[in-house]
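> Curious how this folds, go ahead:
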Amino acid sequence: MRIGIPRETKNRETRVALTPEGARALADDGHEVLVERGAGAAAFLPDDEYEAAGASIVSTSEAWGADLVLKVKEPVEGEYGLLRANVLFTFLHLAANEPLAAALVQAGTTAFSYDTVQVEDGSLPLLTPMSVIAGRLATLEGGHHLLSSQGGRGVLISGAPGVAGARVVVIGGGVAGSHALAQAVGMGADAVVIDLDEARLAALARTHGDRVRTVVSTPAAIEREVLAADLVIGAVLVPGHRAPKVVSRDTVMRMRPGAVMVDIAIDQGGCFEVSRPTTHDDPVFTVGEVQVYCVANMPGAVGATATAALAHATLPYITALAGGWERAVAADGALARGLNTDAGTVRYPAVAQAFPHLPADPPAVRAVEAE
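Model (predicted):
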C-alpha cells in the first residue's frame, strides 16, 4: 500500500504522524512510504532519516494522493481541496467541526479519528498520550500567564516560604485533568479537582492525600471554586461529542482580576462558555479581567516529545489499516469505533447526531436514535 505523510500546516504544529522508525517498519512490511518534504523538520526528524529508513520524499499532492494518509491534526480549510476517496487517519474532533465533516463526506474519504478509537473499557489509547501532555502543559502555560509580565495576577504557582501557592482548580479528573492536577500539586499549588465521578475523586485523593481538595461537580460548586481560583483548567471530555459548557460567561466576568483559564477541551468546542480557538502565536484573549488560553494543538509546543508518544501509540493501528481497512475494523472493535466517515456518509453516531442534515450510514443513524 502507498502510505502518505503530509507536512502539518496548522499554526505552530510541530508534530509529524510517523517517525523514521515507523517508516522503516512499514517499508519492511512491503509498503511504499511517501513523506512530504520537510514533514518531520519541526520535530527534528530530517528528510534524510526518512530516506535512510526506506521512505521517499515527495510533494504535497503526492503525499495526499496515497492510499492511506497519516496526519496529526485535522485538515484545515486550505487542505480541503486535497481530500480524496482514500483512507485518512488523524485527529478529527468532527462533532465540533461541521465544515470538515461536510468536506470529508463530499470527498468520499474513509476517515478514522484518533480521538474516537476506543477500547471496550472506555479508554482512548490514541488520545491518551496527547491528553497526558496537554494536561501537563496546561499547568505550565497557566503558570506562565499568571506572571505579572504576561498580564496575570503576579502569583507564583509554588508560592514562597510563608506564602501560599496559587489556587489551581482543575475541572475534570480524567487523563488530561489528572495530569494537570499532578503537575499543579508537584509545583506546590493549592490544588482543587472537580468531577462528577466520586470514585475518580476518591482515587485522586488517595494519590495526592491532603495536597489536593476534591469536590463533587455541581453548577454551584463550580461557580464557587472558579471565583476563588487564580488558575482554572478545563479538562471535561465526552468522547466523540462536543464538550459541555461548565463555566458560564457571567462567572468568568466575576473572577479574580488577572486570573487565567486554560481550556484543554477546545478541540471539542471548549468547556467554558467564553472559549474560542487560539494559536501558539496568539494564545490568549481577555474576557473582563481574565486571560483565556485556548490553543487547539497544545502538544505542538513539544513536538519532539509529542511525536514520539503519538507515533508509538498509532503504529499498530497504522499497520492494521495498511493491510486493508475493512479487514482491520472487522478484527478490532476499537479501530472500528474510530471510523467517522466513509463513502459519502457519516459513520460515527455523535457526529451524525451533531449534524443531522449530513448523509449518515443507517447503523449510525439507528445508534443515534437509540440514545
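
> Going by C-alpha atoms from here, please, whenever you check contacts or count neighbours.
Will do.

> buried ones in stretch 334-350?
Under the neighbour-count criterion of 16 or more other CA atoms under 10 Å, stretch 334-350 has 334-350 buried.

> who's in contact with that stretch?
85, 94-95, 101, 104-120, 240-241, 317, 328-330, 351-352, 358-361, 363-365, 367-368 (CA atoms under 8 Å, 6 or more residues apart in numbering).

> Next step: those restricted to helices.
Mapping the contacts of stretch 334-350 onto helices (DSSP state H) picks out 101, 104-107, 317, 328-330, 351-352, 363-365, 367-368.

> Using neighbour counts, trim those to the buried set.
For the ones in helices among the contacts of stretch 334-350, buried by 16+ other CA under 10 Å: 101, 104-107, 317, 328-329, 351-352, 364-365, 368.

> I'd like those residues laid out as CSV, including distance to Pro277.
Formatted as CSV, those follow (distance: CA to CA, whole Å):
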residue, distance to Pro277
Ala101, 18
Leu104, 21
Val105, 24
Gln106, 25
Ala107, 26
Tyr317, 29
Ala328, 34
Val329, 33
Val351, 20
Ala352, 23
Ala364, 29
Val365, 30
Val368, 28
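
> How many neighbouring residues does Pro20 have?
By other CA atoms under 10 Å, the residues close to Pro20 number 21.

> one more to line up against the first:
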Amino acid sequence: MLIGVPKEIKTHEYRVGMTPASVREAVHHGHEVLVETGAGAGIGAHDDAYRAAGARIARDAAEVFANAEMIVKVKEPQANERAMLREGQILFTYLHLAPDPDQTRDLLKAGVVAIAYETVTAPDGSLPLLAPMSQVAGRMSVQAAAHCLEKEQGGMGILPGGVPGVKPARFCIIGGGVVGENAAAMAIGLGADVVIIEKSVPRMQQLHRIFGHAVNTVYSTRLTIEEEVLAADVVICGVLIPGAAAPKLISRDMVRRMKPGSVIVDVAIDQGGCAETSMPTTHAEPTYVVDDVVHYCVANMPGAVARTSTYALNNATLPHILAIADKGWRQALAEDEHLLHGLNVAYGHITHEAVARSLNMPWTDPHTFVRD
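All right, here's what the predicted structure looks like:
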C-alpha cells in the first residue's frame, strides 16, 4: 500500500502523522511511504531522515493526496485538504466530527473511508489512540492554567501553590479520566488544592488509591458541579463521551457567577467543549475573556509539544497503520472489532452511531462495509 503523510497545516500544529521510525517499519512490511517535504520539521525530523528510513519525499500536499491509498495525519483535514480527498481513499487521523458538520459533509461527499483515532477502542473500553494525547493535554492544562492565572493574562494574580502563609489556588477538574488524572498529578505537584468531579464510583475509588488525600473526589451532580465551579480559581474540563459532542456542564449563568480572574481550561473543546461560553482557539491566540473569566480553549494543545506528542501518538497508532496497510481496511476492521469502532465515515455514510446522533444525521452499521 502507498501511505501518504502530508504536512499538518492547522495553525501552530507541528506534529506529524508518522515518524521516520514508523516509516521504516512500514517499508519493512513492504509498503511505500510518500512524505510531504518539511512534514517532520516541527519534531526535528527532516527530509533526509525520512529518506534514510525509506520514504519518498513529495514536493507538496497535492502530490501526497493524489497518489496515496491511505493518508495518515494527526489533525482533522482542513477544508482545502478535504477537497483533495477521493472516493475509497483511507483517512486515518483524529476527526472529532460531532461538533463539525462541515467536515462531516465534506468527508461524506468525498466518499472516503475515514477512521478516527479518537473512537478506536481497547478490550477494557478505553481509547488507546486518544490516551497519549489526553495525557499530554491533561498535563499541559495545568501549565496553561498557571500562566492564565497571572494578572498580566487577565487572571486574578495568584500562584497555584501559594507560599507559606498564603492559600494555594483551588483547581476543580471535571472528569476523572485520563485528562483529569494527569491534570491532577500536575496540579498536586504545584501544591494546588485539587477537587475532581467524577460520576463513576469505582473510578473515584481508583483515584483515591492513586492520590490518597492529596485530592478530594466529589460525585458529579448538577449541584456539585455548580458549587465546585463557583468556588474554584481554575476549572479544567476533561469530560469525554466517545464520538459524541461534549456535554455542556458549565452554563453561561455559572460563568457570570465565577470569581473574577478565574480560569477555564476546556480540554474537551475538540468535541465542542463543556462550557457554554467555550469556543475553539489556537496557539496563536489561545485565550479570551467572558465575564471576567479567562477561557483557554486551544483545540490542539499537544501540538505545542510536538516532539513528545508525535512519538507518544506513533507508539499507539503504528500497529493499526500496519494492520490496515498489510491486510487492507476491510479485513483489518473485520478482524478487529475495536479498530472497527474507529470507522466514522465510509463511502458517503456515517458509521459511528454517536457521531450520527450528535449531528442528527442517518447512521449506517459499520459491519455493512466489512462483511463478506
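
> What does the superposition give as a TM-score?
Overlay of the two chains. TM-score (TM-score structural alignment, normalised by the length of the first structure): 0.96; 364 aligned residues with a CA RMSD of 1.3 Å.

> Any idea how many residues pack against Gln206 of the second structure?
Counted with other CA under 10 Å, Gln206 of the second structure comes out at 13.

> I meant Ala79 of the second structure, not that one.
With neighbours defined by other CA under 10 Å, the count for Ala79 of the second structure comes to 11.

> Now check the first structure for the residue matching it.
Ala79 of the second structure maps onto Glu77 of the first structure when the alignment is built from TM-score structural alignment.

> residues contacting its match?
Contacts for Glu77 of the first structure (CA under 8 Å, 6+ apart) come out as Leu100.

> The same query, at a cut-off of 10 Å, please.
Listed by CA atoms under 10 Å, 6 or more residues apart in numbering, the contact partners of Glu77 of the first structure are 10, 99-100, 103.

> how close does the counterpart of Ala55 of the first structure in the second structure sit to Ser358 of the second structure?
Correspondence of Ala55 of the first structure to the second structure, assessed by TM-score structural alignment: Ala55. Using CA to CA, to the nearest Å, Ala55 of the second structure is found at 39 Å from Ser358 of the second structure.

> between these two, who's got more neighbours?
The neighbour comparison of Ala55 of the second structure against Ser358 (other CA under 10 Å) goes to Ala55, with 25 against 17.

> Now the more buried one. Nearest residue, chain neighbours left out?
Leaving aside its sequence neighbours, Ala55 of the second structure sits nearest to Val33 (CA to CA, 6 or more residues apart in numbering; 5.0 Å).

> Confirm that that neighbour sits in a strand.
Yes: assessed by DSSP: H, G, I helix; E, B strand; the rest coil, Val33 of the second structure belongs to a strand.

> since we're on it, how many residues are nearby?
28.

> returning to what we had before: just to check, the match of Ala55 of the first structure is in contact with Ala26?
Yes: applying CA atoms under 10 Å, one finds Ala55 of the second structure in contact with Ala26, separated by 9.4 Å.

> Name the residues contacting each of those two.
By CA under 10 Å, 6+ apart, Ala55 of the second structure and Ala26 have these common neighbours: 3, 20, 32-33.

> Start and end of stretch 94-102 of the first structure, how far apart?
With CA to CA as the measure, the first residue of stretch 94-102 of the first structure is 10 Å from its last.

> What span of the second structure is that stretch aligned with?
Going by TM-score structural alignment, stretch 94-102 of the first structure sits over residues 97-105 in the second structure.

> Return the closest of the ones in helices among the contacts of stretch 334-350 of the first structure with respect to Ala296 of the first structure.
Ala101 (17.5 Å; CA to CA).

> Run through the residues that contact Pro286 of the second structure.
Pro286 of the second structure neighbours (CA under 10 Å, 6+ apart): 144, 148, 280, 295-299, 301.

> Can you tell me which of those comes closest to Ile188 of the second structure?
Ala144 (14.9 Å).

> Aligned against the first structure, show me the partner of that closest one.
That one, Ala144 of the second structure, aligns with Glu141 by TM-score structural alignment.

> so that match, which of the three states?
helix.

> Also Met140 of the second structure?
Once three-state DSSP is applied, Met140 of the second structure turns out helix.

> Verify the contact between it and Met301 for me.
Yes: between Met140 of the second structure and Met301 there is a contact under CA under 10 Å: 7.3 Å.

> between those two, what contacts are shared?
By CA under 10 Å, 6+ apart, the residues touching both Met140 of the second structure and Met301 are 134, 267.

> on that earlier part again, now do the contacts for the match of Ala55 of the first structure.
3-5, 20, 23-24, 26-27, 31-36, 47-49.

> Show me how to select, in PyMOL, the buried members of these.
To isolate the buried members of those in PyMOL, using 16+ other CA under 10 Å:
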select buried, resi 3+4+5+20+23+24+26+27+31+32+33+34+35+36+47+49
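
> Show me the contacts of Ala55 of the second structure that map onto helices.
20, 23-24, 26-27, 47-49.

> I'd like the residues you listed as TSV, with distance to Ala184 of the second structure appended.
Formatted as TSV, these follow (distance: CA to CA, whole Å):
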residue	distance to Ala184 of the second structure
Pro20	33
Val23	35
Arg24	37
Ala26	37
Val27	40
Asp47	39
Asp48	40
Ala49	37
